[in-house]
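Student: what follows is a predicted protein model with its sequence.
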Amino acid sequence: MGKVTVIGSINMDLVVSTTHMPGQGETVLGKEFITYPGGKGANQAVAAARTGAEVTMIGAVGRDAFGEKMMENLHKEGIDTKHVALVPEQSTGTATIILSDGDNRIIVAPGANHELSKEMVAQKKEEIETSDVVLMQLEIPIEVVEEVTVIAAEAGVPVILNPAPYRNLSENIRNRVSVLTPNESEYNQMHSSLTGEEEIVITRGEEGVEHKGEMIGGYSVDVVDTTGAGDTFNGVLAARIAEGEKVKEAIVVANAASALSVTMKGAQSGMPFREEVEAFLEDNKDPGS
């Protein structure tokens, strides 16, 4: 079992499904409304925990009903939450998600997530230094990301950074990150700033994953909800690398977990457990079949 420390966002997902995605100024009727625990950080923490990692979460929630619910959910998943700050003056982050025909559109209100500061994570230095892998995203302040990469680099701890939602990354951050995991759109935005020395894992949806110029094929599944597929991939990737697997080996497992995740509704509720992923891999030895 590897130790993964996830530093990132914790949100409540407010999900409405509809048969028609509204255009500018248009009102449409939805089919159903559901709330799910979410946030890229929390999602990736759950994915890592379900695949067998020892997971610690560093983040922030508001002192409100959503915050209480999010903390309960993380506990239920076996995630260590002693480093999650409770912020009285801010609401817990939310993501409003519209689902239609297997696609989604998302608006994120960061709330307490943006109260996470470099000073706060500096106080968690020992937790970061004793990790096998640190996993981050960009729904938290960029100065927090930079501070964590400094601490991790000094301790020789590998950092996986999922650059989503996309923001420009300083050369210092890129140089300290062990693995960058953009999707196709994010990679296109950052491509011109890359030096060619970064280790990059590009998720390309149904096509699969590109790593060092090689495509690792995807899996053909019945898509129900794509929300959280990328987070599933990143959490499982981090967990497998923390166990000592090479990046390519970890990609194969993470790819399978991501495929399974889209067959169910909800970002976290659709995330598979380790035994489910292993059974899926056994039944689908030829990706894309």
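Tutor: Nice, thanks for sending it over.
Student: going by C-alpha atoms from here, please, whenever you check contacts or count neighbours.
Tutor: Noted.
Student: would you map the strands across this structure?
Tutor: 3-7, 11-17, 32-38, 54-62, 80-87, 93-100, 103-109, 133-136, 159-161, 179-180, 201-203, 208-211, 214-217 (DSSP state E).
Student: which of these sits closest to G266?
Tutor: Nearest to G266, of all the strands of the chain, is strand 32-38, at 6.4 Å by CA to CA.
Student: can you give me the buried ones in the closest one?
Tutor: Neighbour-count burial for strand 32-38, with 16 or more other CA atoms under 10 Å as criterion, is recorded at Y36, P37, G38.
Student: what sits against T35?
Tutor: M12, D13, L14, V15 (CA atoms under 8 Å, 6 or more residues apart in numbering).
Student: second one coming, line it up with the first:
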Amino acid sequence: MAHVVVVGSINMDLVTLAPRFPEPGETILGDRFLTVHGGKGANQAVAAARLGAEVTLVGAVGDDAFGEQLREGLAHENVRLDHVASIANCSSGTASITVAEGDNHIVVVPGANARVTPAQIERAQAALASADAILVQMEIPLESVEATLRLGQRVGKPVILNPAPAQPLPLEWLKLARYLTPNQHELAILLAADASEDFRSLMDRSPAPLVLTRGSDGAWFRENGEPLHQSGFKVDVVDTTGAGDTFNAALAVFLHEGLAVAVRKACAAAALSVTRLGAQGGMPTRAELEAFLATRAPLL
């Protein structure tokens, strides 16, 4: 069983389905309201746990009702919460999402996610040192992202940096990552480049080994030499929410089997995740992934 440590955000998504978006100052009646557990850190932790890993999450929730619900949900998924802080007099992270007319409007309030500190990362050193892989994203303070990268290097463990939501980072930080896992748009932002530039050219400029996700086209990856391509898996798409988080989690879980195998399994897990509604709701179990791969041609 792989041990994966995820450092990242924990949110409660407040989702309203409506027939249309209200005009400024207008009140309308919605069709449905849902509370959905989310946040990229929590999503990746749940996905990794369902794929059979021992998972430790490093993050924070508030001391509100959402914080309690989020902790209960993660515990139910067998995610270890020893390093999830409950911040007094602070709200849990939320994303208020209105879905209408085939689009969405989202307001994110980081809440306790903004209180994840480098000191908290240091206190989790023993967990990171025992990990087979470490996952970190960018919905927590950048100083804590840097602290995770540096601690991972110090304890000799591979850190996968999922640079989302993307923003430019110092090249020195990027070089600390064992793998970067952007899509083309995110990679262009990281490199301060034109997003219309050919993705192979962007890959050539990456300061760290890269696993580039390309939706239904699968992924391109390279450690040395020319980039290699893993094709996507053809499925009936229901909801793409959470596919990237599932991909990153699977990459971390199976990294010990070799990068090519891990990328193939990550593409397959991401494909499975889009066949059901919801981010965490669509994340497959290890048994589901193995059954899916058993019907597919072996990696060449």
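Tutor: Looks like it came in fine. The shown structure was predicted, so the numbers you read here are calculated from the model rather than taken from an experiment.
Student: before we move on, back to that, the contacts of T35 of the first structure: which two are farthest apart?
Tutor: M12 and V15 (9.5 Å).
Student: all helices for the stretch 51-200 of the first structure, in order.
Tutor: Counting by DSSP state H, counting those that start in this stretch, one finds helices in the stretch 51-200 of the first structure at the ranges 65-76, 118-122, 125-129, 142-155, 171-176, 184-190.
Student: could you dump these into CSV and include mean neighbour count?
Tutor: CSV is the format used below for these (neighbours: other CA atoms under 10 Å):
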stretch, mean neighbour count
helix 65-76, 16
helix 118-122, 16
helix 125-129, 18
helix 142-155, 19
helix 171-176, 16
helix 184-190, 15
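Student: picking that back up, what do M12 and V15 of the first structure both touch?
Tutor: In contact with both M12 of the first structure and V15: T35, Y36, using CA under 8 Å, 6+ apart.
Student: contacting residues for the nearest residue to L169 of the second structure once chain neighbours are set aside?
Tutor: For L169 of the second structure, ignoring the flanking residues on the chain, the nearest one in space by CA to CA, 6 or more residues apart in numbering is L190 at 6.1 Å. Neighbouring residues of L190 of the second structure by CA under 8 Å, 6+ apart: P163, A166, Q167, P168, L169.
Student: now do L86 of the first structure
Tutor: Per CA under 8 Å, 6+ apart, neighbours of L86 of the first structure: A60, V61, G62, R63, G67.
Student: now swap in Q137 of the first structure and tell me
Tutor: Neighbours of Q137 of the first structure in contact, by CA under 8 Å, 6+ apart: I7, G8, S9, K40, G41, L161, N162, P163, A164, P165.
Student: how far away is the closest residue to it other than its chain neighbours from V277 of the first structure?
Tutor: Leaving aside its sequence neighbours, Q137 of the first structure sits nearest to N162 (CA to CA, 6+ apart; 4.7 Å). According to CA to CA, to the nearest Å, N162 of the first structure and V277 of the first structure sit 22 Å apart.
Student: over to H75 of the first structure?
Tutor: Taken as CA to CA, the span from H75 of the first structure to V277 of the first structure is 22 Å.
Student: measure stretch 37-57 of the second structure end to end?
Tutor: 15 Å.
Student: same question, stretch 127-136 of the second structure
Tutor: Start-to-end, stretch 127-136 of the second structure (CA to CA) is 14 Å.
Student: good, we can wrap up now.
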